[in-house]
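Participant: Need a 3D model of the following:
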Amino acid sequence: MRIGICPGSFDPVTNGHIDIFERGSKLVDKLIIAVFENPSKKPLFTMEEREMMLRETTRHISNIEVVSFNGLLNQYAVEHGATIIIRGLRALSDFEYEFQRALLMKKVEPDIETVFIMTNTQYSYISSTGIRELACFGGKLDNLVPDYVEAKLKNKFKDKYKA
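Facilitator: Got it, this is the predicted structure:
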């Protein structure tokens, strides 16, 4: 069985992420979406909330499992039999950062391959950071995040989204 991992903080999950999950899930028998805490960021949503949003928004993809983990990705991958890391790319700046990470992964775990998937152009400008900013100030979230996530964001910033 070919197992892949798509890691990220997903705070929150966007339509761009969903696009990568849908396309990445076709490359493997099982795709683990691995939510992790980024120690350099203060998350808007708890780990549990992010897991719930991911489970809800990926129900239509039959070979996905949503998990959370702490620690090193390479160790998690080995422990769970994953041989592929799937990374989504939006821009050249993403590539530079992800390329360095992929080279380090290859050095520490030679049997794990990193696969880069370019985002669909309609999502190339979407980032979780940008979504959080829009929501914080009551901006329109139409077609940027799944409806379920939009409702969670609007609830988080309900004082900005009065009917």
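
Participant: only C-alpha atoms for contact and neighbour calcs from this point on.
Facilitator: Fine.

Participant: What ranges does the chain have for its strands?
Facilitator: 3-8, 30-36, 64-69, 82-89, 113-118 (DSSP state E).

Participant: I have a second one here; can you model it like the first so I can compare?
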Amino acid sequence: MYPGSFDPITLGHLDIMERASRIFDRLIVGIGINLEKKHLFTPEERMEQIRLSTQHLPNIEIRTFSGLAVRFVEECGANVMIRGVRPITDIPAELTMMMANRRLSSNVETLFMIADGELAHVSSSLIKQIAGLAGREEFRKFLPEVVIPSVEARFRKLEQDGGSAETLS
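Facilitator: Coordinates of the predicted model:
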């Protein structure tokens, strides 16, 4: 199971999904719903973006969940949680989370995967920062082609409404 907010899905997320789908017979992508957090896209929109981006991967199932990811892994009948990590920046926090998850469920293993080469630094927060500071042409480099129109439309709407993508990071 690969949990995340995927707000929006990036090429880094997609790289992890493609590689994990080759390792496992079935890969559940879990879209976390956190009502405390401001999101760029609704859970349904994020689900559709992932569906469009992973059409070439027949063994992917997309679901939403709220609460602890480790509990969702158990509910799905899975025993591995995949975490995409960026070198250096994510590892300390992810190790702490992994140890907490082990205390909550000794049946769930955490598998860390680093996105391929030039995608290793990409995150949804980075997309929002780039959109706010450098413009839409720049963030396109980090998104699956099929989601670019919906992301551009959302950023245009935010600008028209007087908002900023950076406030959603």
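
Participant: Superposed, what's their TM-score?
Facilitator: Put the two chains on top of each other and the TM-score (TM-score structural alignment, normalised by the length of the first structure) is 0.88; 156 aligned residues with a Cα RMSD of 1.6 Å.

Participant: could the strands of the first structure be laid out in CSV, adding mean neighbour count?
Facilitator: Listed next are the strands of the first structure as CSV, based on neighbours: other Cα atoms under 10 Å:
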stretch, mean neighbour count
strand 3-8, 22
strand 30-36, 23
strand 64-69, 18
strand 82-89, 22
strand 113-118, 17
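
Participant: residues in contact with the helix ranked longest in the first structure?
Facilitator: In the first structure, with assignment by DSSP state H, the single longest helix is helix 92-108. Applying Cα atoms under 8 Å, 6 or more residues apart in numbering, the contact partners of helix 92-108 of the first structure are 74, 87, 89, 112, 113, 114.

Participant: switch to 7 Å and redo it
Facilitator: 74, 89, 112, 114 (Cα atoms under 7 Å, 6 or more residues apart in numbering).

Participant: same deal with stretch 28-37 of the first structure?
Facilitator: 1-10, 25, 51, 63-70.

Participant: go on, stretch 127-135 of the first structure?
Facilitator: Contacts of stretch 127-135 of the first structure (Cα under 7 Å, 6+ apart): 10, 11, 12, 13, 14, 140, 153, 154, 157.

Participant: The second structure: matching residues for that one?
Facilitator: Taking TM-score structural alignment as the measure, the second structure aligns residues 123-131 with stretch 127-135 of the first structure.

Participant: cool, stretch 90-97 of the first structure as well?
Facilitator: Residues 86-93 of the second structure are matched to stretch 90-97 of the first structure when aligned by TM-score structural alignment.
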